[in-house]
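[1] What follows is a predicted protein model with its sequence.
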Amino acid sequence: MEIQSVGESYVRAGQVLTDRSAVSAAARWTQAVSEADGVCVLHLSPGVDPCELAADLRDQGLRASPNHVLRGQPLWFGGPSSRPFPAPPIAHKPGKSRSDVIVGLLDTGVAEHPWWPGGGWYDALGPDEADATEGSQAGHGTFIAGLLVRRAPGVALRVRRVLDGDGLGDEATVVRALHRMRERPPQVLNLSFGCRSFDDGPPPLLADALGALPDTVAVACAGNDGSDRPFWPAALPGVVAVAALDATEEHRAPYSGHGDWVDACARGDWLTSSYLDGGEFTGYAAWSGTSFATALVAGAIADAAAGEPAKEAARRLLDGPRQIPDLGVVFPASL
């Protein structure tokens, strides 16, 4: 993927996202248009700046955005454990109880693991949902899946692979995956990735796609660069933005994003979970980052949603007694 750096954000070079209403307005700067699953990607003529064109279309009242590059966490910015480390097997036996709650997991995919048999959801996955086996973030989705099923026993995961083995994807891919979830929306959605936008404002097509899932609780990571700048989609209204605490669960992890747009926090340091089986790993790893704090919060909401609507469960849990300024309510790890 050809990437263009714009300040502290990254976009796909020569691409703008729109809905159909903006296609004709951008025709003179466009070489080709690809439309699928609710979003149009404009492939621009050489020399046209996607950020300038997106801003111009917005000034006309149209929905447009450069195709932002979305990055999985934590490896892009690093942290105390900027890569996974081998861990011994973790004692976990899937229970026989089943929940009606479905958690959508958009990530690098999910690999085969001893924790999945009997759940049904893994057998339904196709080859396109398998976890990446190569790259700096291969196994990221598998790690998160383990945190989710341990925190919310009996839930089913609906997996969509939107990131490659290096944890990179783009806004168009995520918007299309969200569009395909409209027919059978999950109760909870785990989004352990994000981006800075070129103008620090909310990406409108991504906001629209999440807004079209009104009964789904979207939970997203606050990023790992230690900044209070909004990180999207976490900072979108209605999305539960999650920061990471250190291993004591008392203080912000130094790498964690923070600010008044953050809603919740959970331990992100040195968590252990399911991972790939190969090389120095035997199916288990220790890893750190807001990605994994996000899974703990999403799992807690999914577990509570077994007995009440997910939106109500989220509101109740986010009104918890222990709050930390710029980090929101504390969710105990409970693994």
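    Sure, I can see it.

[2] going forward, measure contacts between C-alpha atoms and count neighbours the same way
    Noted.

[3] Of all the residues in stretch 224-243, which ones are buried?
    The neighbour-count check on stretch 224-243 (16 or more other Cα atoms under 10 Å) flags 224-226, 228-236, 238-243 as buried.

[4] do the same with stretch 201-217
    Buried-residue list, stretch 201-217, by 16+ other Cα under 10 Å: 202, 203, 204, 205, 206, 207, 209, 210, 211, 213, 216, 217.

[5] Okay, and which of these map to helices?
    204, 205, 206, 207, 209, 210, 211 (DSSP state H).

[6] ok, now how distant is the residue most central in space within the chain from residue 258?
    When Cα atoms, centre = their mean is applied to the chain, the residue found nearest the centroid is residue 191 (1.8 Å). Separation of residue 191 from residue 258 (Cα to Cα, to the nearest Å): 17 Å.

[7] next one: the strand or helix carrying residue 294 to chain centre, how far?
    In this assignment (DSSP states H and E), residue 294 forms part of helix 290-304. The chain centre lies 12 Å from the centre of helix 290-304; the measure is Cα atoms, centre = their mean, to the nearest Å.

[8] here comes the other one, which I'd like you to weigh against the first:
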Amino acid sequence: MADYNVVRRRIEAFFRDQIIIDPKDVRLVGGELTALGIEQKRVASDRRLGLDLFELDGLAQGAGKLDPGLRERVKAAAVGAYEDGEEPSDLDLLLFHVREKSAAEHAGYRPVVAKNRVYENIEGSPYSGGSVGDVRPAPAFDLPARSASTRRRPRIGVFDTPMHAHRKFAGRYVLAGDDALLDDRPEWVSFSGHAIFVASVAARQAPDAEFVVYPVLDEERLTTNSWKLATAMAGALDDDLDMMIIALGGATADGREPVALARACERTAGIVKVAALGNNGQNMAEAPEGTQFSELPANIPMWPAASSTVIAVGARSAHGSPAFFSPTPDEAPWTDCTAPGVNLRGLFLPGQVWMADLDVLKGVAQVTDRSACFAPPGYATWSGSSFSAAYAGGAIAQQAYTKGISVLEVADGLFGEDPGKTPNTDESAPPAGVEIVRVT
């Protein structure tokens, strides 16, 4: 089975021969690589991010020239990141060497150089999840009607899988790219319906919003990478967005915010960003029998949700407590709010849908023999912090539209120094139920 050139460990996943560098540090980093006989090829640059993407050739041979004691220093610096039998990759060794040598020679200066990380959704590698359990058919329902107002509608970017063209969602979205729409087919795999479900959950709270679909997640492997996600976020500066809903994420061995994602969040500061806290909660006592729990501990930060520039949304059960799959605010103190995330209703795919499971070690979603038939045009219930993020994002956007103020103003009021009230939707939508957890 191909590994797609990705290193996979319990905590993190990343491309084994790619690095992201700030142009300011290309000369410094490049000099160290050349000295080790490692060739570098710039494969992409992004002016808005101020970052370059490089592919490396000869990495294994170059890493073989490094200090033999480096391996133990790498492991010691990432306590708890390596399971029994896991070892630092050649790229781990190289990056540690470059930073260590620069700090020693330049009074602590460490160049901006990082891995091109893998992020995932639903079931990904390593498993963090965007949804929990199999999606189930649901009775038909109507989305709340849009108001007759001619004012500019809030624009919400959905960074997810390609969109299914559900007829009940027609007129509420536009596509950011030629590959943002799924082709019709007689049978589906469950994860293909993730974007339409996320968008429709948000639309139930924000019927007056317009959605822009960014297909950053691979439909077959359910993954994206930090370069693709960050450049898509930066590119969205052309699209007049008010909000981004980012229902995906990943962890890092050192617990720090990934460079490319941090840069994208900083440079889209005028856009409110809402992200899923993660499905790596471990409340086994409350879980249904047979639940597959995350490989990640509940207290590990998931990015981008843990970023100081992002609203992190955890999932709440119908009883008001954190859902069994959602980290608690004590476990994840970067939580900003919680929202309903269990058995939410949304639009979905029509026809026969095969459920997918994850081979954690290979990072591959595999189609199972479990399936369900969804009566056209497709309605479902699903659980997960992805949908809590969509729920909260929609409620915030609709409050802004109702009040005639910006989404940023509402977010600042809710999470800033002068917190406002819990966001509510119009009377035709369910109560928002967004509970503010952390006020800074």
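    Now that the structure is in, tell me what you want to look at. Since this is a predicted model, take the numbers as computed values, not measurements.

[9] TM between them?
    The TM-score (TM-score structural alignment, normalised by the length of structure 1) is 0.87; 324 aligned residues with a Cα RMSD of 2.6 Å.

[10] and the buried residues of stretch 201-217 of structure 1 as TSV, adding distance to residue 301 of structure 1?
    Shown next, in TSV, are the buried residues of stretch 201-217 of structure 1 (distance: Cα to Cα, whole Å):
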residue	distance to residue 301 of structure 1
202	25
203	25
204	26
205	26
206	22
207	21
209	21
210	17
211	19
213	16
216	11
217	8
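
[11] Tell me the one among these nearest to residue 266 of structure 1.
    residue 217 (17.0 Å; Cα to Cα).

[12] Tell me the spacing between the alignment partner in structure 2 of that closest one and residue 187 of structure 2.
    Under the alignment (TM-score structural alignment), residue 217 of structure 1 pairs with residue 272 in structure 2. Separation of residue 272 of structure 2 from residue 187 of structure 2 (Cα to Cα) stands at 36 Å.

[13] How about residue 75 of structure 2?
    Applying Cα to Cα to residue 75 of structure 2 and residue 187 of structure 2 gives a distance of 46 Å.

[14] same check, this time on residue 166 of structure 2
    Using Cα to Cα, which is the criterion applied here, residue 166 of structure 2 is 15 Å from residue 187 of structure 2.

[15] So those two - more neighbours on which side?
    More crowded of residue 166 of structure 2 and residue 187, by other Cα atoms under 10 Å: residue 166, with 17 against 13.

[16] Now do the contacts for that one.
    Applying Cα atoms under 8 Å, 6 or more residues apart in numbering to residue 166 of structure 2 gives the contacts 196, 347, 348, 349, 377, 378.

[17] Ok, residue 113 of structure 2 next?
    19, 20, 21, 22, 25, 29, 95, 259.

[18] Run those past structure 1 and keep the common ones.
    Counting by both residues aligned by TM-score structural alignment, their matches' Cα atoms under 8 Å, structure 1 reproduces these contacts from those: 19, 20, 21, 22, 25, 95, 259.

[19] ok, residue 407 of structure 2 - contacts?
    154, 242, 243, 272, 396, 397, 399, 400, 401.

[20] 7 Å instead, please
    242, 396, 397, 400 (Cα atoms under 7 Å, 6 or more residues apart in numbering).

[21] What does the residue nearest to the centre of structure 1 correspond to in structure 2?
    With TM-score structural alignment as the criterion, residue 191 of structure 1 matches residue 246.

[22] Can you tell me the closest non-neighbouring residue to its match?
    Spatial nearest neighbour of residue 246 of structure 2, excluding adjacent residues (Cα to Cα, 6 or more residues apart in numbering): residue 275 at 4.7 Å.

[23] angle of the helix or strand that neighbour falls within against helix 259-267?
    Per DSSP H and E, residue 275 of structure 2 falls inside strand 272-276. Interaxial angle of strand 272-276 of structure 2 relative to helix 259-267 (axes from the mean of the first three to the mean of the last three Cα atoms, to 10 degrees): 140 degrees.

[24] Return the distance of residue 241 of structure 1 relative to residue 92 of structure 1.
    28 Å.

[25] Just give me the match in structure 1 for residue 341 of structure 2.
    By TM-score structural alignment, residue 341 of structure 2 lines up with residue 268.

[26] Do I have it right that its match meets residue 296?
    No. Checked against Cα atoms under 7 Å, the pair residue 268 of structure 1 and residue 296 is beyond contact range at 8.9 Å.

[27] Neighbour count for the two, which is higher?
    Comparing residue 268 of structure 1 with residue 296 by other Cα under 10 Å, the one with more neighbours is residue 296, at 31 against 28.

[28] residue contacts, the more buried one?
    147, 148, 151, 266, 333.

[29] Kindly provide the distance from it to residue 330 of structure 1.
    11 Å.

[30] Now do the same for the closest residue in space to residue 318 of structure 1 that isn't next to it in sequence: helix, strand or coil?
    Among residues not flanking residue 318 of structure 1 along the chain, residue 329 sits closest, at 6.0 Å (Cα to Cα, 6+ apart). When classified by DSSP: H, G, I helix; E, B strand; the rest coil, residue 329 of structure 1 comes out as strand.

[31] same thing with the one 5 residues further on?
    Under three-state DSSP, residue 334 of structure 1 falls in the coil class.

[32] Pretty sure residue 187 of structure 2 sits against residue 352.
    Yes. Between residue 187 of structure 2 and residue 352 there is a contact under Cα under 7 Å: 5.0 Å.

[33] mind checking the SS state of residue 72 of structure 2?
    helix.

[34] So what's the residue count around it?
    By other Cα under 10 Å, the residues close to residue 72 of structure 2 number 13.

[35] for the one 5 residues further on, same thing?
    Here the count is done by other Cα under 10 Å, and residue 77 of structure 2 has 12 residues near it.

[36] What of residue 252 of structure 2?
    Residue 252 of structure 2 - counted by other Cα under 10 Å - has 19 other residues nearby.

[37] Do I have it right that it meets residue 13?
    No. At 8.3 Å, residue 252 of structure 2 does not count as touching residue 13 under the criterion of Cα under 7 Å.

[38] Now for the two: what residues contact both?
    By Cα under 7 Å, 6+ apart, no residue touches both residue 252 of structure 2 and residue 13.
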